[in-house]
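# following is a predicted model, sequence given first.
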Amino acid sequence: MTSHTRLVSWHGPRRELDTQLPLPTKSEARQTAASSFIIIPSRTHLSTNLLPRQSAEDLDTPSPLPQSQESLESALKPHDGTLPVPSSRVCKGTSKLTRSQTSIGTGYDLANAIFSPDGRNFQVEYAIKAVENGGTSLGIRCKDGVVLAVEKVIGSKLLKPNANKRIATVDRHIGVAFSGMVPDGGHFVDRARDEAVSWRDIYKFPIPTNALAARMGTYLQAYTCHSYVRPFGITAIIAGFDPEEELPVDGEVGSGPACGAGGKVAGKKHGGPFLYMIEPSGLYWGYYGAATGKGRQAAKAELEKLDLASGTMTLEQAVKEAARIIHKSHGEENAKDYEIEISWISGRDGPTKGRHVEVPEELKEEAIRLAKEAEDEEE
């Protein structure tokens, strides 16, 4: 067999290597390429270089050509067909990253459309954290209406009093209070108003409170399914008083066993006071009393003492209780100044004539004064 020599050039990072190497025969080249080598075209000319197959972690930096004839012959030996086993360093690093991702959310909190292996959506949980950093908001459902109250922390003495409202009117008979990021709350209110206007245009009737809560819950839930948006950093409390109308049948048909569902309920009317709370995930529930924000735990504990399910509390009593709960949940450890926003809504024969409005200033000041006196008595 005639021996041939050939000039092979290897161009690595900032270096060149010219070596006289024996050229393998065609049969040897085919056997070598089929077993453990790949053909890589040279960067500078069309000659082919036979290089050892590289692992996945070495693809970025090419391995140098063997420096001696013995090392080249060792590299050109036929492969036995077995696959290389990944190094323990790679396996350990991968398993450690997986455990870290599962416990603290690394890798699974980059988009809100990703669930962690244990079924958590970290972006939604982060949005709930934003709500917990906001002021306390609460709602109380009474026998003749609904009351909303919000603790608004004053971050600077230069701010204009009674600005940056946390309570807004969506429709004549519906109001919204929220805790969390104020810009997100503004967008939520704008969207809720659009839904109310759309309902009036289509059905020629004010939107029911439960229908608005369902639509806004669906809207917030959509922001947890796409990676190009983020969840809302608010929890909203929706209060409304739907117009009371006599039903054409005895009972509220199709609304479940609690309301008759086709049975006979004497004097049953459609409408009345309603209270809903919508979370960043889009989940919403109906409540007799609801609270969210930084002081939610203390506020919920106080609401549970009022026995709101009995339906005996009046609107004026609820206003005073709301001011007391907000004042108590603020806490002495929080030295920042704050304002209290309170609104209410009643039926057509009540003090608000079926509209969502702010409580009169005299009643608000009296409620705040009684709240401070109650705190002094407890001390």
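That came through, no problem.

# contacts, neighbours, all on C-alpha from now
Fine.

# Glu316 falls within a helix, correct?
Yes - checked against DSSP: H, G, I helix; E, B strand; the rest coil, Glu316 lies within a helix.

# try this one side by side with the last:
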Amino acid sequence: MSGIGTGYDVTPTTYSPEGRIFQVEYAARSVENSSTAIGIRVSDGVIFGVEKKIISKMLVKGSNRRVGSVGDHIGASIAGLTADGRRIIKQANSEAKSYKDLTSEAIPLNVLVDRISSFVQMHTLYASIRPFGCAVMFGSYNEKDGAQLFLVEPSGVSFGYYGCAIGKAKQSAKTEIEKLNLSELTCREAIKQVAKIIYTIHDESKDKEMELEMSWICKESGGKHELVPDDLIAEAEQFAKDNTVSTNILNFDNI
């Protein structure tokens, strides 16, 4: 019975006989059921791309964003429960402010990720709180450290990545990312590639309509996290649609 969590999933403080913590696994499942988010680290910065499902035609475009900023020098992207992700970003901003008040310098990304990982992991230790049902990618760029990309998982584990995907179609997205020569791509080139990946993994026959949300932090943005300009997104979307269509035709011919 323990294999399905019966009796061992009431609180995150209880281990099953197999050594599993089911509430943490449930939190990870909420990330796996979410729309896909992608982050890639290239030669001159970091690009975030998010597949944001349009759940109602009455929604205002650009509302309920799944990307956010920590100060102006770190970007973040969420998969899973968006509200939980915003809480983590709020905590990250609090940590960044505390560090700057103490040292008069902007917090380095690796220091911020260590603190946020501890904050997330703390929510797996007490019966009175639940684990966060989201994963958050953090990215930064400066002349000293170059581009950096990290992922914090619901368990509190964090990893550094060259390219990362989280959400429902993460495996397909990772396969596409691995085909890219990230060290030679620029951010402007990477925008098109991220858009192409998002459109490739989006199944129009099964999934709801989506809005492509993209942000970058790079040399061109002056090391500040900003939304990608609308004209670049429109150009990237057209590139993605053209290349996705041609790929589908090729596969059909091969059949």
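Okay, I see it. These numbers come from a predicted model, not from an experiment.

# what about the counterpart of Val170 of structure 1 in structure 2, neighbour count?
Mapped onto structure 2 by TM-score structural alignment, Val170 of structure 1 lines up with Val70. Other residues within reach of Val70 of structure 2 by the criterion other Cα atoms under 10 Å amount to 24.

# where does the closest residue to Val70 of structure 2 other than its chain neighbours land in three-state SS?
Spatial nearest neighbour of Val70 of structure 2, chain neighbours left out: Asn93 (5.1 Å); criterion: Cα to Cα, 6 or more residues apart in numbering. Of the three states, Asn93 of structure 2 takes helix according to three-state DSSP.

# Asn93 of structure 2 maps to what in structure 1?
Residue pairing (TM-score structural alignment): Asn93 of structure 2 is matched to Arg193 of structure 1.

# quick one: map Leu151 of structure 2 onto structure 1.
In structure 1, Leu151 of structure 2 lands on Met277 (TM-score structural alignment).

# any idea how far Asn112 of structure 1 is from the aligned residue in structure 1 for Ala27 of structure 2?
Aligned by TM-score structural alignment, Ala27 of structure 2 pairs with Ala127 of structure 1. Plainly put, Ala127 of structure 1 is 10 Å away from Asn112 of structure 1 if you go by Cα to Cα, to the nearest Å.

# name the residues contacting each of these two.
Taking Cα atoms under 8 Å, 6 or more residues apart in numbering as the contact rule, Ala127 of structure 1 and Asn112 both touch Pro231.

# what residue of structure 1 takes the place of Glu199 of structure 2?
In this structure residue 199 of structure 2 is Tyr, not Glu. Alignment note: Tyr199 of structure 2 maps to His327 in structure 1; criterion TM-score structural alignment.

# and its match, what is it in contact with?
368, 371-372.

# how big's the offset between whatever helix or strand it lives in and structure 2?
Element membership for His327 of structure 1 (DSSP states H and E) is helix 315-330. Averaged over the aligned pairs, helix 315-330 of structure 1 sits 0.8 Å from structure 2 after superposition, using mean Cα distance after the TM-score superposition for structure 1.

# next, the buried residues of that helix.
315-316, 318-330 (16 or more other Cα atoms under 10 Å).

# now do stretch 172-181 of structure 1
Within stretch 172-181 of structure 1, the residues scored as buried using 16+ other Cα under 10 Å are 173-181.

# now the residues you listed as CSV including distance to Ile342 of structure 1?
Formatted as CSV, the buried residues of stretch 172-181 of structure 1 follow (distance: Cα to Cα, whole Å):
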residue, distance to Ile342 of structure 1
His173, 16
Ile174, 14
Gly175, 11
Val176, 11
Ala177, 10
Phe178, 12
Ser179, 14
Gly180, 17
Met181, 19
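
# a markdown table for those, including distance to Pro52 of structure 1 and secondary structure?
A markdown table is the format used below for the buried residues of stretch 172-181 of structure 1 (distance: Cα to Cα, whole Å; DSSP: H, G, I helix; E, B strand; the rest coil):
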| residue | distance to Pro52 of structure 1 | secondary structure |
| --- | --- | --- |
| His173 | 77 | coil |
| Ile174 | 73 | strand |
| Gly175 | 72 | strand |
| Val176 | 68 | strand |
| Ala177 | 68 | strand |
| Phe178 | 64 | strand |
| Ser179 | 62 | strand |
| Gly180 | 59 | strand |
| Met181 | 58 | coil |
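
# from these, which is closest to Ala236 of structure 1?
Phe178 (4.3 Å; Cα to Cα).

# longest helix of structure 2, counting residues only.
helix 230-254 (DSSP state H).

# mind listing what's buried along that helix?
For helix 230-254 of structure 2, a neighbour-count test (16+ other Cα under 10 Å) marks 233, 236-237, 240, 244 as buried.

# the spatially most central residue of structure 1 in helix, strand or coil?
Closest residue to the average C-alpha location of structure 1: Val124 at 2.6 Å, with Cα atoms, centre = their mean. Here Val124 of structure 1 is helix, with the state taken from three-state DSSP.

# can you check Trp285 of structure 1 too?
What three-state DSSP gives for Trp285 of structure 1 is strand.

# ok, it touching Phe274?
No - judged on Cα atoms under 8 Å, Trp285 of structure 1 makes no contact with Phe274 at a distance of 10.7 Å.

# quick one: which of the two has more around it?
Each of Trp285 of structure 1 and Phe274 has its neighbours counted (other Cα under 10 Å); Phe274 has more, 22 against 15.
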